[in-house]
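**Q** Test case, fold it:
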Amino acid sequence: MGHNKCKILITALALTIVSPLSAQGNGTAGINEATQMVTSYFEPATQLIYAIGAVVGLIGGVKVYNKFSSGDPDTSKTAASWFGACIFLIVAATILRSFFL
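**A** Here you go, the predicted structure:
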């Protein structure tokens, strides 16, 4: 008896999932809605990435300044890596935004 209840429950669950999908025809409306939802998150996410890049850039600037002030010979390497990281972050955000939008 428990086995039949499991089959009935699985069948009911499958019908519950399939019914709305078949009501939308070929699913184009659902795909369009999902696309609009994803693209609506890109602008805030891009702004967040730019803000994170600005904070990381400021922290990197302070670290490079401290190394430069203390006379550390590794200053140019540190400056180049922080600068490269900031440029990569900005370029990656821009490319992702242009690719998906």
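**Q** rest of the way, CA atoms for contacts and neighbours
**A** OK.
**Q** May I have the secondary structure class of the residue positioned nearest the centre of the chain?
**A** The residue lying closest to the centre of the chain (Cα atoms, centre = their mean) is Ala45, at 6.8 Å. When classified by DSSP: H, G, I helix; E, B strand; the rest coil, Ala45 comes out as helix.
**Q** Distance check, it against Ala51.
**A** Distance from Ala45 to Ala51, counting by Cα to Cα, to the nearest Å: 10 Å.
**Q** Run through the strands of this protein in chain order.
**A** Here the chain has no strands by DSSP state E.
**Q** Would you do the same for the sequence below? I want to compare the two.
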Amino acid sequence: MKKRVLFSAVLLLSMLGVFAQGNGMQGITDATNMVTSYFDPATKLIYAIGAVVGLIGGVKVYSKFSSGDPDTSKTAASWFGACIFLIVAATILRSFFL
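**A** Alright, predicted model coming up:
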């Protein structure tokens, strides 16, 4: 009698594991939808960060230009490059993953 109960319990537990696994397609679809739903806000956030960095860079370049610093063009190029990188990176990531 004990063997029969033990066998039934083991069989029941193994069947629950089989039913719980499924094919996983719904989980993958849900995860994909969740990740892609974050791209629009993240892209807008990166654009906003680029705008703030651009404004700060503009003020920094203006202050260097006003003081007569000979290093103005290098500073302007580095800040401009950083802003372009942020914008291009956000656009490429969005087009690559969506």
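**Q** follow-up on the earlier one: how about the residue nearest to the centre of structure 1, what's its match in structure 2?
**A** Applying TM-score structural alignment, one finds that Ala45 of structure 1 aligns to Ala42 in structure 2.
**Q** Repeat that for Ile31 of structure 1.
**A** Aligned partner of Ile31 of structure 1 by TM-score structural alignment: Ile28.
**Q** quick one: contacts for Phe65 of structure 2?
**A** Thr72 (Cα atoms under 8 Å, 6 or more residues apart in numbering).
**Q** try Leu16 of structure 2
**A** Leu16 of structure 2 neighbours (Cα under 8 Å, 6+ apart): none.
**Q** coming back round to it: what separation is there between the match of Ile31 of structure 1 and Phe19 of structure 2?
**A** Taking Cα to Cα, one finds Ile28 of structure 2 at 18 Å from Phe19 of structure 2.
**Q** Could you do Val61 of structure 2 as well?
**A** Distance from Val61 of structure 2 to Phe19 of structure 2, by Cα to Cα: 65 Å.
**Q** again, but for Gly27 of structure 2
**A** Distance from Gly27 of structure 2 to Phe19 of structure 2, by Cα to Cα: 15 Å.
**Q** Same check on Val5 of structure 2?
**A** Distance of Val5 of structure 2 to Phe19 of structure 2, computed by Cα to Cα: 21 Å.
**Q** try Met34 of structure 2
**A** On the measure of Cα to Cα, Met34 of structure 2 and Phe19 of structure 2 end up 25 Å apart.
**Q** Now do the helix or strand hosting Leu16 of structure 2: distance to the chain's middle.
**A** Assigned by DSSP states H and E, Leu16 of structure 2 belongs to helix 2-21. In terms of Cα atoms, centre = their mean, to the nearest Å, the gap separating the centre of helix 2-21 of structure 2 from the centre of its chain is 42 Å.
**Q** for stretch 88-98 of structure 2, same thing?
**A** That offset, for stretch 88-98 of structure 2, works out to 10 Å (Cα atoms, centre = their mean).
**Q** Can you list the buried residues in it?
**A** Across stretch 88-98 of structure 2, burial judged by 16 or more other Cα atoms under 10 Å covers Ala90.
**Q** ditto for stretch 35-49 of structure 2
**A** Quick answer for stretch 35-49 of structure 2 (16+ other Cα under 10 Å): 39, 43, 46-47.
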